[in-house]
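Trainee: sequence and predicted structure are below.
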Amino acid sequence: MELRTLGYFVAVADAGSVSAAAAVVHVTQPAISRQLRQLETELGLELFTRGPGRLSLTAAGQQFLPHARDVLHRADEARAAARTYAAGRLERLTIAAPTTTLTDVIAPFLATLTDDDPMPTVFESDPREAYPALRHGADLAIVTEAPRSTLAARALASLPVWAYVRDDHPWHGRDAVALHELVDETVLALTPSFRPRQILDTALARLGVPLDRVVDCSNPQVAQALAAAGRGVAVVTDDARFGLWPVQIVGRDGPLRIDLFAAWEPEHHAAETLAALAARLGEFCVERYGPDVAPAGHVGQMGREY
């Protein structure tokens, strides 16, 4: 079944005669009549009743007409999409991001988009699922470790790992605490599958200092809520909530920080558009959190910045 033939069928149905349809589609009447006969033979249906000078849709033809219109409409959409892809444009943008990044970075960034930007879709993604997400429909993945070299990537920000305390805690008002000071606290930390916890554990191992009182939390907002309830010190990378005070944690090698990267497939049809969006996202992080979060490095091959 050819799209052209379906177009002739719809044209005749709308015009009411082969001669009128021929004038619309600029094809001879015999050619249209022949195509309609072939379509009826292929479908095993009589689509028209033929009278003097005019064709009328049969009951089967009336039921088939919406399907034919739908196929032609979808074909037009596919052609338009192909033109968009060929031009390197994006009409829709799918972003995979970890929970904290989605809430505190991606969502506020989306609020800055303009009418000229693609329509975004964002879904929560475990960092381990980011790369499969790129292979299964995501255009951009936000990850917390340097992406593999086969991907195009850009460093976005280097954000602090905070110790959040209440206003009645001795650390309230301080800018920073030494990592070993956590030993005397009940630490409300994310589970080991989360990158902030991994950074904390690695820093503790380098210092040779174990924590005796750690409460695992499956959600960073829960950790802050427990800190606000006086149950301990929340160690997360989220923005402050519940009136808590953020204190930077300084380990043996300096302040604990989590790096954010944007990654995408270098063969993506809109790779240049994705690179531009990643650059804007990095600029947004600096505007939101200050120049201290700007990643050191330069833009290199495939837009990689380290």
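Mentor: Structure received. Numbering: from 1, shown residues only.
Trainee: all contacts plus neighbour counts: C-alpha atoms, from now on.
Mentor: Noted.
Trainee: okay, helices next: where are they in the protein?
Mentor: Under the criterion DSSP state H, the chain carries helices at the ranges 3-15, 18-25, 29-43, 59-86, 99-101, 107-110, 130-135, 195-207, 220-228, 271-289.
Trainee: closest one to residue 49 among those?
Mentor: Comparison of the helices of the chain against residue 49 by CA to CA identifies helix 59-86 as nearest, at 9.4 Å.
Trainee: and the closest one, what other elements does it pack with?
Mentor: The elements that helix 59-86 packs onto, with contact taken as 3 or more CA pairs under 8 Å, 6 or more residues apart in numbering; DSSP states H and E, are helix 3-15.
Trainee: what angle separates the helix it packs on from helix 18-25?
Mentor: 120 degrees (axes from the mean of the first three to the mean of the last three CA atoms, to 10 degrees).
Trainee: now for helix 3-15, which elements pack on it?
Mentor: helix 18-25, helix 29-43, strand 54-57, helix 59-86.
Trainee: now residue 27: how far from residue 86?
Mentor: 30 Å (CA to CA, to the nearest Å).
Trainee: compare those two and say which is more crowded by neighbours.
Mentor: Each of residue 27 and residue 86 has its neighbours counted (other CA atoms under 10 Å); residue 27 has more, 14 against 11.
Trainee: how about residue 32, what does it touch?
Mentor: 8, 18, 22 (CA atoms under 8 Å, 6 or more residues apart in numbering).
Trainee: then this one, side by side with the first:
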Amino acid sequence: MELRTLGYFVAVADAGSVSAAAEAVHVTQPAVSRQLRQLEHDLGVDLFVRSAGRLRLSAAGREFLPHARDVLRRADGARAAARSYAAGRLERLTIAAPTTTLTDVIAPFLATLDPGDPMPTVLESGPRAADDALRNGADLAIMTGPPRTSLASTPIAVLPVWAYATADHVPPGSSVRLADLLDETLLVLTPGFKPRQILDAAIDRAGLVAGDLVECSNPQVAQALAAAGRGVAVVTDDPRFDLRGVEIMGRDGPLRIELFAAWEPDHHAAATLAGLATRLSAFCVERYGADVAPA
């Protein structure tokens, strides 16, 4: 059963005669009649009642007609989608990113999308799984480390790792020395999270020893505990619970986390994804200031 034959069937049903349908589809009348016979043979049922040289839909034909229309409509939709893909357009967009990035960066960015942008779907990828998400169908992944070299990618932002505490707990100033911070009870994330890895690496480089660490599996929980006066939260989130944040100065400078956008280079909408990544980077600069722009 071919789409063309289904089109002839619908044309005859709409026009009321083979001759009128043949004129509408720009095919000879015998060719249309032959195709209708073939369709009925393939289906094993008469779609028309033939009487005195005229055709009218049989009961089976009336039942089959909406199915034929649906198949043709879906085929037209598939052709339109394929043309869109060939032109590099993207109707739907799946973004994968870690939890903090979704909450503080991706969600606010999505609020700025235009009506002509793809409809987004967002996946929480976990601290290490953004790269795997691309292999499983995500279009764009936001990562906290350099992507594998086989991917197309661009840096998005370089964001501070913050020390958050109540206003009366954090010393005045825009930063705190790592050595001084280690005198506090630190509310840190578990080792799978990038902010924790950055903190641990900075402590090792400085030759320091961590003191009292309380591990949290969620950055908002760490901030909540800091708001309760239980210590200083070390996270990259935006501030919550009226906490005050200062940057942490390690031996080699402030502790920072890098964000990258990555996508498969052979993606049919690679140019669209690159444009969205550029817009996301510009959004981060607008939201957090020029200091977060990647070098």
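Mentor: Everything's here; your move. On a predicted model such as this, the values are computed, not experimentally measured, just so you know.
Trainee: now the TM-score, please.
Mentor: Here the TM-score for the pair of chains, by TM-score structural alignment, normalised by the length of the second structure, is 0.95; 295 aligned residues with a CA RMSD of 1.5 Å.
Trainee: returning to that earlier point: can I get the helices and strands packed on helix 3-15 of the first structure in TSV including distance to residue 225 of the first structure?
Mentor: TSV is the format used below for these (distance: least, CA to CA, whole Å):
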stretch	distance to residue 225 of the first structure
helix 18-25	67
helix 29-43	65
strand 54-57	68
helix 59-86	46
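Trainee: and of the helices of the first structure, who's closest to residue 155 of the first structure?
Mentor: helix 271-289 (7.3 Å).
Trainee: what residues in the second structure pair up with that closest one?
Mentor: Here helix 271-289 of the first structure aligns to the second structure at residues 270-288, judged by TM-score structural alignment.
Trainee: mind listing what's buried in that stretch?
Mentor: 270, 272-274, 276-277, 279-285 (16 or more other CA atoms under 10 Å).
Trainee: now do stretch 213-224 of the first structure
Mentor: Going by 16+ other CA under 10 Å, stretch 213-224 of the first structure has these buried residues: 214-215, 217, 220-221, 223-224.
Trainee: re the thing from before, scan the contacts of residue 32 of the first structure and report the most crowded one.
Mentor: residue 18 (25 neighbours).
Trainee: tell me the spacing between it and residue 24 of the first structure.
Mentor: 10 Å.
Trainee: please apply the same query to residue 255 of the first structure.
Mentor: 72 Å.
Trainee: report the central residue of the first structure.
Mentor: residue 95 (0.9 Å; CA atoms, centre = their mean).
Trainee: nearest spatial neighbour of residue 240 of the first structure, chain-adjacent residues omitted?
Mentor: Leaving aside its chain neighbours, residue 240 of the first structure sits nearest to residue 246 (6.7 Å; criterion: CA to CA, 6 or more residues apart in numbering).
Trainee: actually residue 105 of the second structure, not the one I typed
Mentor: residue 284 (7.2 Å).
Trainee: the one you found touches residue 292, doesn't it?
Mentor: Yes - using CA atoms under 8 Å, residue 284 of the second structure makes contact with residue 292 at a distance of 7.2 Å.
Trainee: shared neighbours, those two?
Mentor: Joint contacts of residue 284 of the second structure and residue 292 (CA under 8 Å, 6+ apart) are residue 157.
Trainee: returning to that earlier point: residue contacts, the residue nearest to the centre of the first structure?
Mentor: 120-123, 138-142 are the contacts of residue 95 of the first structure under CA under 8 Å, 6+ apart.
Trainee: count of residues packed around the residue lying closest to residue 100 of the second structure once chain neighbours are set aside?
Mentor: In space, residue 100 of the second structure comes closest to residue 237 once its chain neighbours are excluded; the distance is 6.0 Å by CA to CA, 6+ apart. Around residue 237 of the second structure there are 21 other residues, counting by other CA under 10 Å.
Trainee: if I look at residue 62 of the second structure, how far off is residue 207 of the second structure?
Mentor: 82 Å.
Trainee: between those two, which one's more packed in?
Mentor: Neighbour count, other CA under 10 Å: between residue 62 of the second structure and residue 207, residue 62 has more, with 14 against 11.
Trainee: distance of residue 135 of the second structure from residue 129 of the second structure?
Mentor: 10 Å.
Trainee: next, count neighbours for residue 226 of the first structure.
Mentor: Residue 226 of the first structure - counted by other CA under 10 Å - has 18 other residues nearby.
Trainee: for the nearest residue to it once chain neighbours are set aside, what are its contacts?
Mentor: In space, and not counting its chain neighbours, residue 226 of the first structure is closest to residue 232: 7.0 Å by CA to CA, 6+ apart. By CA under 8 Å, 6+ apart, the contact list for residue 232 of the first structure reads 165, 185-188, 226.
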